[in-house]
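[1] dropping a prediction and its sequence here:
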Amino acid sequence: MPDKTNESTCFAALLAPFDLTGVVVTADGLHTQRDHAVFLVEEKEAHYALTVKKNRPTLHEHLRTLPWKQATANYYDRTVGHGRKETRVVQALTADELDFPHAAQVARITRHRTSLKTGKRTREAVYVITDLTSRQASPEKIARLARAQ
C-alpha cells in the first residue's frame, strides 16, 4: 500500500523538534492551512507568513476582493535580475474580519515584470496572510518575508 504522507501532512512533525519561539515561519500555498497556523502560533509560539494561492479558492477570492484601494501601508521595490526588470508593489491591510486563525494582516504583492530579452510584460498578484500586526511587520518586511520564502 502506498504511503499517504506528503509535505503537507508532515508539516507539524517536521517542525515539532525545533524551538520556533518568536520565529517567523514562511510557507507557500500548500501550507496555508488553518491547522498549520494554529500549530505555529499556539504550540510553537512562532509567527507565520503564508502565501495564499488559488488552491484555497474561497480565501483567495476573499483576499482578492478586499478594499485594496484604501490601503495606506504600501511599499515599492524595483530590481533587475534573472533576465527581467521587476517592480513589486506591496499593500497591507488589517485582517479585521478574516476567518483564519490568528490572522492580523493581509498583503497583496503585485509583481510587474518585463523581460529584458523580449520586452514582454506580465503582471501577477499574490497574497500573504500573517499573524504579525502592522507594528511587527511593515509592508517592506512582508515583502522581504515573501521573497525569502
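    Good, I have the coordinates. It should be emphasised that the depicted structure is a prediction, and the values quoted were computed from it without experimental measurement.

[2] going by C-alpha atoms from here, please, whenever you check contacts or count neighbours.
    Noted.

[3] what does the strand or helix carrying residue 125 rub up against?
    The secondary structure element spanning residue 125 is strand 121-130 (assigned by DSSP states H and E). Applying Cα atoms under 8 Å, 6 or more residues apart in numbering, the contact partners of strand 121-130 are 47-53, 60, 63, 102-115, 146.

[4] what lies in contact with the helix or strand following it?
    Scanning the chain past strand 121-130 towards its C-terminal end, the next helix or strand to appear is helix 139-148 (assignment: DSSP H and E). Residues from elsewhere that reach helix 139-148, judged by Cα under 8 Å, 6+ apart: 26, 49, 51, 73-76, 90-92, 107, 109, 128.

[5] and the residue nearest the centre of this protein?
    Of all residues in the chain, the one closest to the mean position by Cα atoms, centre = their mean is residue 128, 2.6 Å from it.

[6] now do the helices in this protein.
    In the chain, the helices defined using DSSP state H lie at 11-15, 34-38, 57-64, 139-148.

[7] and here's the other structure:
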Amino acid sequence: MGSYFTAHVASSDPSGLVPIALDGKMLRGALRAKATATHLVSVFAYRARLVLGQLAVAEKSNEIPCVRALLTLLPGSLRWLVTVDAMHTQVVTAKLICATLKSHYLMIVKSNQAKILARITALPWAEVPAAATDDSRGHGRVETRTLQIITAARGIGFPYAKQIIRITRERLITATDQRSVEVVYAICSLPFEHARLPRS
C-alpha cells in the first residue's frame, strides 16, 4: 500500500477515520491448474473509491488469515473503521484492529458467534427507538431500512464493543406485492457520539 494511495485516502477523509471494507470474492474465469477458481480478499476504501490491496486465499485455507494479513499492511499513520462480514467477527481480529492498529471495527454478528448473537437478540429491541430510517425505490422494489442502536454492556462478551446495532430491512416487490423482512445485527467499537457508520 504505497504512499500515493495513503495520501489520497487521507485527503478524502479529513475526519481522520477512514472507512474500509474487507471482502472476499471468487474471480470469474480465473482458474488454476487444478481448475480451482482464484479466491481474493480485498481492502476497499469507501470514500476514496480505491482498492488499497488484495491477497489470494491459500488452498485449503479461508479468508480469515488473509484479512488479518491485510490489516497488518495498513499504514499506521491513519486510523480506520474496518467493516467485515460475519466470518471475521473474531476476538483475535477485533484485538488486532483496536489494540494494534488503534482503529475501530464494525462487525456483523451471525450464528458463528452463537453466544453473542443470543445475547444481542435477547435485548429489549421493542423498546429501542429508531436512530435512523431510510427508504429507497428502484428496479421494481421498495426497501425501508430501520437502524436501532444500544450501548453495549460489558456482559456482551466481545472485546472493545461499544455499540450494538440492529438493521431491519423491509422489502416490497411492487409487481407481485411480495414482502420480506430481514434483520441483521452488528457490533461496533466506536462510541455512539463518535460514530459515522458507513451505509450497509
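    All right, it came through fine. In this text, all values refer to a predicted model and were calculated from it rather than measured experimentally.

[8] if we can go back for a sec, could you dump the helices of structure 1 to JSON lines with distance to residue 86 of structure 1 and mean neighbour count?
    As requested, these are exported to JSON lines (distance: least, Cα to Cα, whole Å; neighbours: other Cα atoms under 10 Å):
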{"stretch": "helix 11-15", "distance to residue 86 of structure 1": "32", "mean neighbour count": "12"}
{"stretch": "helix 34-38", "distance to residue 86 of structure 1": "30", "mean neighbour count": "17"}
{"stretch": "helix 57-64", "distance to residue 86 of structure 1": "21", "mean neighbour count": "14"}
{"stretch": "helix 139-148", "distance to residue 86 of structure 1": "13", "mean neighbour count": "17"}
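
[9] of the ones you listed, give the one that comes closest to residue 85 of structure 1.
    Using Cα to Cα as the criterion, the shortest distance between residue 85 of structure 1 and those is 15.5 Å, found for helix 139-148.

[10] so that closest one versus strand 121-130, what angle?
    In terms of direction (axes from the mean of the first three to the mean of the last three Cα atoms, to 10 degrees), helix 139-148 of structure 1 departs from strand 121-130 by 100 degrees.

[11] disregarding residues adjacent in the polypeptide, which is nearest to the residue in structure 2 that residue 84 of structure 1 lines up against?
    Correspondence of residue 84 of structure 1 to structure 2, assessed by TM-score structural alignment: residue 141. If you skip the residues right next to it in sequence, residue 141 of structure 2 has residue 173 as its closest partner in space, 4.7 Å away by Cα to Cα, 6 or more residues apart in numbering.

[12] for the one you found, give me its contacts.
    Taking Cα under 8 Å, 6+ apart as the contact definition, residue 173 of structure 2 lies against 140, 141, 142, 179.

[13] how far away is the match of residue 84 of structure 1 from residue 147 of structure 2?
    Taking Cα to Cα, to the nearest Å as the measure, residue 141 of structure 2 falls 20 Å from residue 147 of structure 2.

[14] just put the helices of structure 1 in JSON lines and tack on distance to residue 132 of structure 1.
    Compiled in JSON lines, the helices of structure 1 are given as follows (distance: least, Cα to Cα, whole Å):
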{"stretch": "helix 11-15", "distance to residue 132 of structure 1": "20"}
{"stretch": "helix 34-38", "distance to residue 132 of structure 1": "12"}
{"stretch": "helix 57-64", "distance to residue 132 of structure 1": "17"}
{"stretch": "helix 139-148", "distance to residue 132 of structure 1": "9"}
